[in-house]
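Peer 1: one predicted model, sequence on top.
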Amino acid sequence: MKKLDKPKYDFGDVLDKCLAGILRGNENLKTTILADKDKILLDGECYETEAQQGKLYAYQEMKRFHNLTKISTQTKDHYIHLYETYFVPEAKLETRAIYDEILNSAKEDCPFCGGLGTPKNLDHFLPKTKFPQFSVFPSNLIPACLDCNLDSKKTSYASTAEEQTLHPYFDKSIFFQEQWITADYIADTNLDEPGEFQYYVSAPSNWEDIDKARVENYFEDFKLASRYAKQATSSLKSKLRSIKRELDKGVSIQEIINDVIQPDIDDAPFVNYWEVGMSDGLIRYLRGNQAI
């Protein structure tokens, strides 16, 4: 749910750099990739077009995007080998530099969970075992933290429009610019002891039903309710102390909201950041308990 700029690298150039790193004794791999290059470049064009419309789910595994012909198991193995042996290893300086630049583009904030985790590797948005032609396609490589890469539904892929995961490079601006995650604060008995936050999806009413369903599924897939709540709870004590201190001075609820809570919303790196939901919950709690 954090927007990232599409990698600047041309798919054809990345393929050429991988091929240049293939040593003698592996001519069969080089010959196969060269013979297939025009086809996967066409697939790459289709990928970017459909990703912008949230329609990558419409394609079937082990098939070409541009003409739906089947991809052989041998071709699949070649592309996975190309990624693992000629793109990722640090000894392959030119391609590893591309890998690292894409990874570092997230600035240590995983785009899938909104910065809860630090990206440690590149995730294949469409898994390379099912869509091998995109093994080294820069637009299919997303910086991801270990929790999002290993523990979420990203080990699979969408087969319906509702299941389509938000694409950090291509998806609709509404997912990144409009708020759809918020939270309620459930107090213990008063503000002296921390309560808990319950995060949930509250998509704008004017959104299409498909888009509402997509963010609901995304929220569940990446376990954001529990992960956001844990993050909010860890910073709650200091925030409650600040609020209680102002209340004891006789400061009005609205002034506390303006001076203590609203700055966290204004300074958040993006609109669906965990701290925005936390602030929403605290504001609703304070306004609903004016006599605290």
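Peer 2: Cool, the structure landed. Treat the numbers as computed from the prediction; the structure is a model and nothing was measured.

Peer 1: from here on, contacts and neighbour counts on C-alpha atoms
Peer 2: Noted.

Peer 1: quick check: residue 179 vs residue 220, distance?
Peer 2: The gap separating residue 179 from residue 220 is 17 Å, by C-alpha to C-alpha, to the nearest Å.

Peer 1: would you agree residue 275 is in contact with residue 232?
Peer 2: Yes - contact criterion C-alpha atoms under 8 Å: residue 275 and residue 232 qualify, at 6.7 Å.

Peer 1: quick one: which of those two has more around it?
Peer 2: Using other C-alpha atoms under 10 Å, the more surrounded residue of residue 275 and residue 232 is residue 275, with 24 against 21.

Peer 1: what about that one, distance to residue 219?
Peer 2: Distance from residue 275 to residue 219, by C-alpha to C-alpha: 16 Å.

Peer 1: and what of residue 92?
Peer 2: For residue 92, the distance to residue 219 - C-alpha to C-alpha - is 37 Å.

Peer 1: quick one, which of the two is more surrounded?
Peer 2: Comparing residue 92 with residue 219 by other C-alpha under 10 Å, the one with more neighbours is residue 219, at 21 against 17.

Peer 1: wait, that one touches residue 228, no?
Peer 2: No - between residue 219 and residue 228 there is no contact under C-alpha under 8 Å: 10.4 Å.

Peer 1: so what does the strand or helix carrying residue 30 touch, helix or strand wise?
Peer 2: Per DSSP states H and E, residue 30 falls inside helix 27-52. Applying 3 or more C-alpha pairs under 8 Å, 6 or more residues apart in numbering; DSSP states H and E, we find helix 27-52 packed against helix 11-20, helix 73-86.

Peer 1: any buried residues in that helix, and which?
Peer 2: 29-30, 33, 37, 39-41, 43-44, 47-48, 50-52 (16 or more other C-alpha atoms under 10 Å).

Peer 1: alongside the first one, take a look at this:
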Amino acid sequence: MCIAGVGDVELQNRYNEILAELTQDAGAYDVHGTSASWWTIPPNNQRKDEIVVGRVSKSELKALYSNYLAGQGKPGRSIYDKLLGAAPGERCPYCGIGRVTTLDHYLPKAKFPRLSILVTNLVPACRDCNMGGKGVAVATTEGSQPIHPYYDANRFNSAQWLFCAVQATKPATVSFYAEPPAVWPGPVKERARSHLKAFDLNARFSVEAAEELSNIRQIFIDYFSGASPAERSQHLLNMEGSESRLHTNSWKRALYQALGRSQWFCDVGYL
């Protein structure tokens, strides 16, 4: 469909010549996905005008995405739009808070141009995760790879690894950190920590949490003024339970859990 949007017949022919090889790349990518071994794929450091595969240059491979998949009015644009609309609730699967506005290349097309239009390498993402996230960084170990929403969802949603710490300040402040289950293999634990770091999620979640802390404070003042610390704690833990059934590792689940377990916050820290 991307090639159908190319007006230059000579370029069309050169693209058609490499279809089989790009299809092989797609199969290899899927194999790497089952073992989280994308980091072993060598990055391409050629200049933009150098030939990468067949008679097609690096810049022409990248143009398959920018001009013929993302390009408005091109046949491939329907695939782009379908991928863009695939995220549940239009929420970015990398962070869970941003609204999807673009597609992110899990392996950046600047370093992996042969994967520029591979749908399993294209993730609907918010602007912050796409522009200010992992960027063009290339993982050099299994543990340094961010979580892939398509291949890793079952593993990383199977147990809680995102937690929150409460600081006894006035007003109360929080921070977020990764603490994967002890039974997880070392590289898997490190991937959770790498994901948090790559997308600067502690800072971004803390901004979201600040508003929620204000809401909780007001609720406690208005409706729990005569309640005991234990009753406030139970309310927060009930909120955690509801959130955990929706999202195992959401910042809200971690926040409610930490606040509900904080005797200081439930006693006087919310004031």
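Peer 2: Cool, the structure landed. Everything quoted here is computed from the prediction, not taken from an experiment.

Peer 1: picking up where we left off before, turn the buried residues of helix 27-52 of the first structure into JSON lines, columns for distance to residue 246 of the first structure.
Peer 2: Output for these, formatted as JSON lines (distance: C-alpha to C-alpha, whole Å):
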{"residue": "29", "distance to residue 246 of the first structure": "69"}
{"residue": "30", "distance to residue 246 of the first structure": "69"}
{"residue": "33", "distance to residue 246 of the first structure": "66"}
{"residue": "37", "distance to residue 246 of the first structure": "65"}
{"residue": "39", "distance to residue 246 of the first structure": "65"}
{"residue": "40", "distance to residue 246 of the first structure": "62"}
{"residue": "41", "distance to residue 246 of the first structure": "61"}
{"residue": "43", "distance to residue 246 of the first structure": "59"}
{"residue": "44", "distance to residue 246 of the first structure": "56"}
{"residue": "47", "distance to residue 246 of the first structure": "54"}
{"residue": "48", "distance to residue 246 of the first structure": "51"}
{"residue": "50", "distance to residue 246 of the first structure": "52"}
{"residue": "51", "distance to residue 246 of the first structure": "48"}
{"residue": "52", "distance to residue 246 of the first structure": "47"}
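
Peer 1: check the burial of residue 208 of the first structure by counting its neighbours.
Peer 2: The local packing of residue 208 of the first structure (other C-alpha under 10 Å) involves 10 other residues.

Peer 1: what's the spacing between it and residue 161 of the first structure?
Peer 2: From residue 208 of the first structure to residue 161 of the first structure the distance is 12 Å (C-alpha to C-alpha).

Peer 1: repeat for residue 269 of the first structure
Peer 2: Computed as C-alpha to C-alpha, the residue 269 of the first structure to residue 161 of the first structure distance reads 28 Å.

Peer 1: picking up where we left off before, the helix holding residue 30 of the first structure vs the second structure, average distance?
Peer 2: Compared with the second structure after fitting, helix 27-52 of the first structure deviates on average by 1.1 Å (mean C-alpha distance after the TM-score superposition for the first structure).

Peer 1: relative to the whole chain's centre, how far out is that helix?
Peer 2: Its chain's C-alpha centre and that of helix 27-52 of the first structure lie 24 Å apart, by C-alpha atoms, centre = their mean, to the nearest Å.

Peer 1: let me see the ranges of the strands in the second structure.
Peer 2: Applying DSSP state E to the second structure gives strands spanning 51-53, 56-57, 102-105, 122-125, 162-167, 173-178.

Peer 1: and the ones you listed, which is most packed in?
Peer 2: Compared across those, strand 122-125 shows the largest average neighbour count, a mean of 25 (mean count of other C-alpha atoms under 10 Å).

Peer 1: could you tell me where that strand falls in the first structure?
Peer 2: Strand 122-125 of the second structure corresponds to residues 141-144 in the first structure, going by TM-score structural alignment.

Peer 1: mean shift between the matching stretch and the second structure?
Peer 2: On superposition with the second structure, the mean distance recorded for stretch 141-144 of the first structure (mean C-alpha distance after the TM-score superposition for the first structure) is 0.9 Å.

Peer 1: list the buried ones in stretch 45-65 of the second structure?
Peer 2: Counting neighbours by 16+ other C-alpha under 10 Å, one finds that the buried residues in stretch 45-65 of the second structure are 52-53, 56-65.

Peer 1: neighbouring contacts of stretch 257-271 of the second structure?
Peer 2: With C-alpha atoms under 8 Å, 6 or more residues apart in numbering as the test, stretch 257-271 of the second structure has contacts from 163-166, 168-172, 216-217, 220-221, 228-230, 232-237, 240.

Peer 1: give the buried residues for it.
Peer 2: Across stretch 257-271 of the second structure, burial judged by 16+ other C-alpha under 10 Å covers 257-262, 264-266, 269-270.

Peer 1: which residue in the second structure aligns with residue 209 of the first structure?
Peer 2: Aligned counterpart of residue 209 of the first structure in the second structure: residue 186 (TM-score structural alignment).
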